[in-house]
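Undergrad: Mind folding the following:
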Amino acid sequence: MDLGGFLKALARRWLSVTALTLLGLGAGIAFTAYSTPRYQAGSQIFVSTRTASDITALNQGSAFSQARVQSYADIISSPLIAAPVVRQLGLDMTPAQLAGHISASVKLNTVLIDITVTDTSPARSAMIANFVAREASRQLVSLETPPGQKAAPVNIGITRNAQPPTTPISPKPLLNGAAGLLAGLVAGVALAVLRDTLDTTLHTSHALAEATRLATLGGIPYDKRAPGSPLAAGSAAYGARAEAFRLLRTNLQFAQVDRKPRVIMVTSALPGEGKTNTAANLALSLAETGGKVCLVDADLRNPCVAKNFGLVQDAGLTSVLIGQATADEVLQECGEHGLLVLTSGPMPPNPAELLSSDRMRQILEGLAESFDTVVVDSAPLLPVADTVGLAPAVDGTVLVVRARRTPAERAKAAVDALHSVNAPVLGAVLSMVTVKHKGYGYGYGYGYGQRPTEAKNLLAAPRKAEADKIGTAG
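TA: Here you go, the predicted structure:
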C-alpha cells in the first residue's frame, strides 16, 4: 500500500481510528484513576575497611571495599535482610515479598550503596528504608567477621536516612494518558489499514469498472426511504435518486450505438444488491420519455415487482410460459406514463428450465415487437442458474453491484458467468452509494427539487394577473 492508499484508508476509516484513539486515552485515564499510588523512599550506606593509616594500606582497603559492595547490594535486596525487618516492624507480608520491594544499587567507582524501598504508604516506605539500612549494616558486618574474631575487616555506616516522600512515583497521569492515546492511535491506524486490506468490496465506480472491466452506467445514491418506497415516483420523482435513474437511462442509449438493445435484463451477483428496484425504476424512467415500455418479473424464486407496484401476482409470466394465458391478457398497467408490467405469476418448481426454454425466448421476442423497450428483472447470477440460462435470450444485461457490500471477486465471477454463455453485457451500476453532499448536480450546483406542479404555478401566476388586468379594463 502506497502513501496515497494509506491516507485514503485512514480517511475511509476515520471514525474507527478516532474511536480507538479516544478509547486508548480513556483507558490511560482510567488506569491512572484506579491505580494505587506507590511511593519510594531511599537511604544510603557507606562501606569502608579497617586498615592502617598508611597510603598503601588505604588504597588496598579502598579496592577491597569496591570489590565487595556489589555483593553487599545483592544481599541487601534478599530475604536475609528483609526477614528481621518484617519481624521488627510487624509487617503483613513475607520476607520474600518485602525483598521484592527493596532494591540496592552501587554508585560507580564508589563504596556507596543506595537503598530504595517502594510502598503504598509514604511514611512506611521511609521507615522500611531506614530499618533496612540499619539491618544491612549489622548483618553485613556479621557476615564479614571471621570465626573466632570480634572485629570485621569492614565498617558500614549510614550516610543518609530516608524521609517520607511527598509525591508518588506511580501512577503518572500524563505518561499514562499519552501512552493510552498513542496505543489507541496505533491500534486505530493498524485496524484501518487491516480492514482496508481485507475489504475487497467495491466502494467507487472506478473500482467497479476496474474489477469487472465493464463500463459504469451510473451510481444510485442510498436512500433510507427506499425500502418502504422503492419506486422513485410521485413526490420521490424529483430527487437525487430519481435523477440517477434518468442518468442510467441516458447512458444506456450509448451502451450499444450500432444496435439499440430492446430487451434489457437487470441482474446482480448476489441477493440484496438492489437489482429489482433498479429494474423497476429504470422502466419507469424509460416510460417517462413517452416510449412503450414493459417490465417483466423473471425472478421466479423471489419475485418482488408485483409487491413494489401493488399489482396482482396470481397470473403473469409463468402463466404465459405454460400456455394458460397470453402476454396481452396478463399485462397490468401502472403509473401515469403507461408502463405495462408482466408479473412473475405463480412460483414454479423448475424456474431454471422455464427461463432457458424456447418458449421464454419467444415471449421476449413477441414483447420486443410490441414495445420499444422491455426491462427484465431476473434472479441473482451466482446462487442459482436461472439467469445464466435466460441471458442469451436478451439483447443486453445490466449488472447491479451494491456499494461497500459486494466483493470484487463476486462481481467478477458474475461477469464471467455471463461471458461463459456469450451474453452481451451493457455495463454495471453501483447501487446504494453513500452521498456525502445533499442535492444532485455533478458539482455544479444544479438541483432537482422543484416539482412540475410548482413550475405550473409559476407560469400560471402571470397569466392570472394578465387575465385580471383584462377583466378590469373591460
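
Undergrad: drop to CA atoms for contacts and neighbour counts, all remaining ones
TA: Noted.

Undergrad: Measure how buried the nearest residue to residue 410 once chain neighbours are set aside is and give me the count.
TA: If the residues on either side of it in the chain are set aside, residue 410 comes closest to residue 269, at 6.4 Å by Cα to Cα, 6 or more residues apart in numbering. Neighbour count of residue 269, defined by other Cα atoms under 10 Å: 25.

Undergrad: Residue 269 against residue 382, yeah?
TA: Yes. Applying Cα atoms under 8 Å as the test, residue 269 and residue 382 come out as touching, 5.5 Å apart.

Undergrad: Now do the shared contacts for these two.
TA: 413-414 (Cα atoms under 8 Å, 6 or more residues apart in numbering).

Undergrad: Next SSE downstream of the strand or helix carrying residue 220?
TA: Using DSSP states H and E, residue 220 sits in strand 216-221. Beyond strand 216-221 in the direction of the C-terminus, DSSP H and E gives the next helix or strand as helix 240-252.

Undergrad: gap between the very next helix or strand once past that next one and the chain center?
TA: Scanning forward in sequence from helix 240-252 by DSSP H and E, the next helix or strand is strand 263-268. Centroid displacement of strand 263-268 relative to its chain, using Cα atoms, centre = their mean, to the nearest Å, is 32 Å.

Undergrad: likewise stretch 443-462?
TA: For stretch 443-462 - counting by Cα atoms, centre = their mean - the centre lies 40 Å from the chain centre.

Undergrad: Stretch 211-222 now?
TA: When distances are taken as Cα atoms, centre = their mean, stretch 211-222 is centred 22 Å away from the chain's centroid.

Undergrad: Span of it from start to end?
TA: With Cα to Cα, to the nearest Å as the measure, stretch 211-222 spans 21 Å from end to end.

Undergrad: Counting neighbours, which bits of that stretch end up buried?
TA: 211-212, 214-222 (16 or more other Cα atoms under 10 Å).

Undergrad: Give me the contacts around that stretch.
TA: 205-206, 208-209, 240-241, 244-245, 247-248, 251-252, 408-409, 411-412, 415, 425-435.

Undergrad: What's the first helix or strand after the longest strand along the chain?
TA: Criterion DSSP state E: the longest strand present in the chain is strand 39-49. Per DSSP H and E, the first helix or strand lying C-terminal to strand 39-49 is helix 55-76.

Undergrad: And the next helix or strand after that following helix, what's buried?
TA: Downstream of helix 55-76, the next assigned helix or strand under DSSP H and E is helix 79-89. Residues of helix 79-89 classed as buried: 79-86 (neighbour count, 16+ other Cα under 10 Å).

Undergrad: how about this one, so we can line them up?
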Amino acid sequence: MDLHGFLKALARRWLTVVVCLVLAVGAAVAATSLSTPAYEASTQLFVATRASEDTTQLSQGQSFSQARVQSYAAIVPTRQVTGPVVRELKLGITPEELASRITAEAPLNTVLINISVRDTSPKRAASIANAVAASFSAVVERLEKPKPTDRQDPEGEPSASPDPVSPVSLGVTQHAVAPAGPVSPRPLVNLAAGVLAGLLLAVGLVVLRETLDTTLKTSQAVGELTGLSGLGAIPYDKSAPALPLITAAGHSQRAEAFRKLRTNLQFAQVDDRPRIIMVTSSVPGEGKTNTSVNLALSLAEAGVSTCLVDADLRRPCVAKSFGLVQDAGLTTVLIGQARVDEVMQQADGRVSVLASGAVPPNPTELLASTRMSEVLRELASAYEVVIVDTAPLLPVADTIGLARLAQGTLLVVRASKTNRDQVRTAVEALERVGGRILGTVFNMTEAPKGDPYGAYGEYGELPSPRVSAHPREATAMDLAGEK
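TA: You can find the predicted model right below:
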C-alpha cells in the first residue's frame, strides 16, 4: 500500500480514526483526573575532603571525591539512610517504600549529589528531602571514618589514639523547599500522549483491516485481478432505492454513468458486436438487476431496439422494477403455454420486457434447455440487443448453463463488498463453460466529488437522442447518443 492508498484508507475509515482518538483521549483525561498529585522537592549536597592547604593534597582530595561520589549516590536509597528518616518523621511507611520515592544522581566530573523526593504533600516532600540529606551525610561520614587503632608511647606503655576523623565531609548547597505545583499528573503531556496513542492505534487498526479486507475498492483493482476491461463505474446514489430507473434520475451522475456504460459497451465490441448480453454477478446484492434494467433503458434511449429478459427464475425483480405483471413471461414460453409476443410487455414506452413468469421448480434445467436457446435466437432476430438478467453465479448453477447460450457477459462487481476470491471464482466458472466475458461493471463506487461541468453549465441540457426510423440502421454514433 503506497502513501496515497494509505491516506485514502484513512479517509475511508475515518470513523475508526475518530473512535480511537476519542477513546485514547478519554483514557488520558480519566487517568489525569483520577491520579493523585505528586510533588517533588530537591536538595543538593557538596562532597569535600578534609585536607591541608597543600596544593598537591587539595588536587588529590578533589580526585578522591570525584572518584567516590558516584558510589555515594547509590547509598542514598539504602535502608541505612531511609530507616532513621522514617523513625524521625514518623512517616508510617517502611524504609523500602520511602526508598522508592527517592531519586539520587551525581553529575559526571562533579562532586555534587542531587537528591529528589516525591510525596503527595509538598511540605512533607521538602521535610523528607532535608531529612534524607542529613541522614545520608551522617552515613557517609560514618562509613568513611577510619577504625581506631592502639599504639604504644615511647616508654612502651599502650596509649589510645585520638578519635579518627572522616576524610570527607558533605555539605548542603541547596535546602529543599515546598514545591509550588505538582510534577504529576501533567494534563497537557497526558493529552498529547493520548492523541498520539489514539493515532497509532487508529493507524494500526486501519492497516490491519486493509490487510485482512480482500474486497475490491477500485475498478483498476478489478481489472488487475481479472484482466478484463472495466466498461463502467456506477457511483453510489442514496436516492437510487426511491428512483431506481435512470429515466427518473435525469442527468444525475448515476444516470450519466449508465450512458457511459452503454457507449463503452458499443465501442468495445465494434468488430464482433454481441446481440444477446447476459448480466450477472458473483453473489446476491451487487446490483446486477438494476444494472440490467438501466443498461436496457440507456440503449433504448439511444434508439436501439432493446429487449430485457428476466432470467433470474429464483428471485425475479425486473417486473417489479417497472411495475409490470410477473406471472406471465419466460417460463410461460419455455413450457409452451404462450408465444413470446403474447407475454411481451412494454416498459417506459421504450423497452420490451419479457418477465420471468411463474417461479419453476427446476430453473437450472429450463435455462440450459434447447427451448431457451430457441427463445433467445427468436428475440435476437427481432431486437438489436437482448439484455438477460440472470441469477448470481456462485450460489446456484442456473447462470452457468445460460452462459453458453449468450453471446457476451457483463460481470457486475460491487465496490467494497465483493471480495477477490468471489470475483476470481466467478470469472473462472464462466471461462470453463466457454462464456465470453465482455467486461466488468463496478457498481456502487464512491461518487466523484463535484461536477467538473458545473451541472453541465454552458453545455445546457443534453440533446434528445436521435432515433432512427429503422432501428436496424442505427449507427455506432447513434448508439453513442449524447456528448
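
Undergrad: gap between the aligned residue in structure 2 for residue 158 of structure 1 and residue 134 of structure 2?
TA: Residue 158 of structure 1 maps onto residue 172 of structure 2 when the alignment is built from TM-score structural alignment. Taking Cα to Cα as the measure, residue 172 of structure 2 falls 9 Å from residue 134 of structure 2.

Undergrad: Then residue 340 of structure 2?
TA: 110 Å.

Undergrad: Next: residue 300 of structure 2.
TA: Following Cα to Cα, the distance that separates residue 300 of structure 2 from residue 134 of structure 2 is 100 Å.

Undergrad: who's more crowded, the two?
TA: residue 300 (22 against 17).

Undergrad: what about that one, which helix or strand?
TA: Per DSSP H and E: helix 288-301 holds residue 300 of structure 2.

Undergrad: Kindly report the same for residue 196 of structure 1.
TA: helix 173-198.

Undergrad: after that helix, next one along is what?
TA: helix 205-212.

Undergrad: so that following helix corresponds to what in structure 2?
TA: Taking TM-score structural alignment, helix 205-212 of structure 1 hits residues 219-226 over in structure 2.

Undergrad: Show me what the residue nearest to residue 410 of structure 1 lines up with in structure 2.
TA: Match for residue 269 of structure 1 (TM-score structural alignment): residue 282.

Undergrad: Verify the contact between that match and residue 413 for me.
TA: Yes. Residue 282 of structure 2 lies in contact with residue 413 (Cα under 8 Å); the separation is 7.4 Å.

Undergrad: Next, show the common contact partners of the two.
TA: residue 423.

Undergrad: how about stretch 253-268 of structure 1: buried residues?
TA: 255, 261-268.

Undergrad: give me the element residue 331 of structure 2 is part of.
TA: Counting by DSSP H and E, residue 331 of structure 2 is part of helix 330-334.

Undergrad: How much space separates residue 270 of structure 2 from residue 310 of structure 2?
TA: Separation of residue 270 of structure 2 from residue 310 of structure 2 (Cα to Cα): 26 Å.

Undergrad: Pull the most distant pair out of the buried residues of helix 79-89 of structure 1.
TA: The largest separation in the buried residues of helix 79-89 of structure 1, counting by Cα to Cα, is between 80 and 86 at 10.7 Å.

Undergrad: For the counterpart of residue 384 of structure 2 in structure 1, give me its contacts.
TA: Residue pairing (TM-score structural alignment): residue 384 of structure 2 is matched to residue 372 of structure 1. Neighbouring residues of residue 372 of structure 1 by Cα under 8 Å, 6+ apart: 262, 291-293.

Undergrad: which stretches of the stretch 251-400 of structure 1 form strands?
TA: Assigned by DSSP state E, counting those that start in this stretch, the strands in the stretch 251-400 of structure 1 fall at 263-268, 293-297, 332-334, 339-342, 373-377, 396-402.

Undergrad: Residue 169 of structure 1 is nearest to which of those strands?
TA: Short answer: strand 396-402, nearest of those by Cα to Cα, at 56.0 Å.

Undergrad: Quick check, central residue of structure 2?
TA: residue 206 (2.5 Å; Cα atoms, centre = their mean).

Undergrad: mind checking how far it is from residue 15 of structure 2?
TA: Taking Cα to Cα, one finds residue 206 of structure 2 at 10 Å from residue 15 of structure 2.

Undergrad: Equivalent analysis for residue 222 of structure 2, please.
TA: On the measure of Cα to Cα, residue 222 of structure 2 and residue 15 of structure 2 end up 26 Å apart.

Undergrad: More neighbours: which of those two?
TA: The residue with more neighbours, out of residue 222 of structure 2 and residue 15, is residue 222; 24 against 12, by other Cα under 10 Å.

Undergrad: ok, now which ones touch the nearest residue to the more buried one once chain neighbours are set aside?
TA: Excluding the flanking residues, the one nearest residue 222 of structure 2 by Cα to Cα, 6+ apart is residue 216, at 6.6 Å. By Cα under 8 Å, 6+ apart, the residues touching residue 216 of structure 2 are 222, 414-420.

Undergrad: hmm, back to that, what would the contacts of residue 372 of structure 1 look like in CSV with distance to residue 378 of structure 1?
TA: CSV is the format used below for these (distance: Cα to Cα, whole Å):
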residue, distance to residue 378 of structure 1
262, 16
291, 22
292, 20
293, 17
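
Undergrad: among these, which ones are buried?
TA: 262, 292-293.
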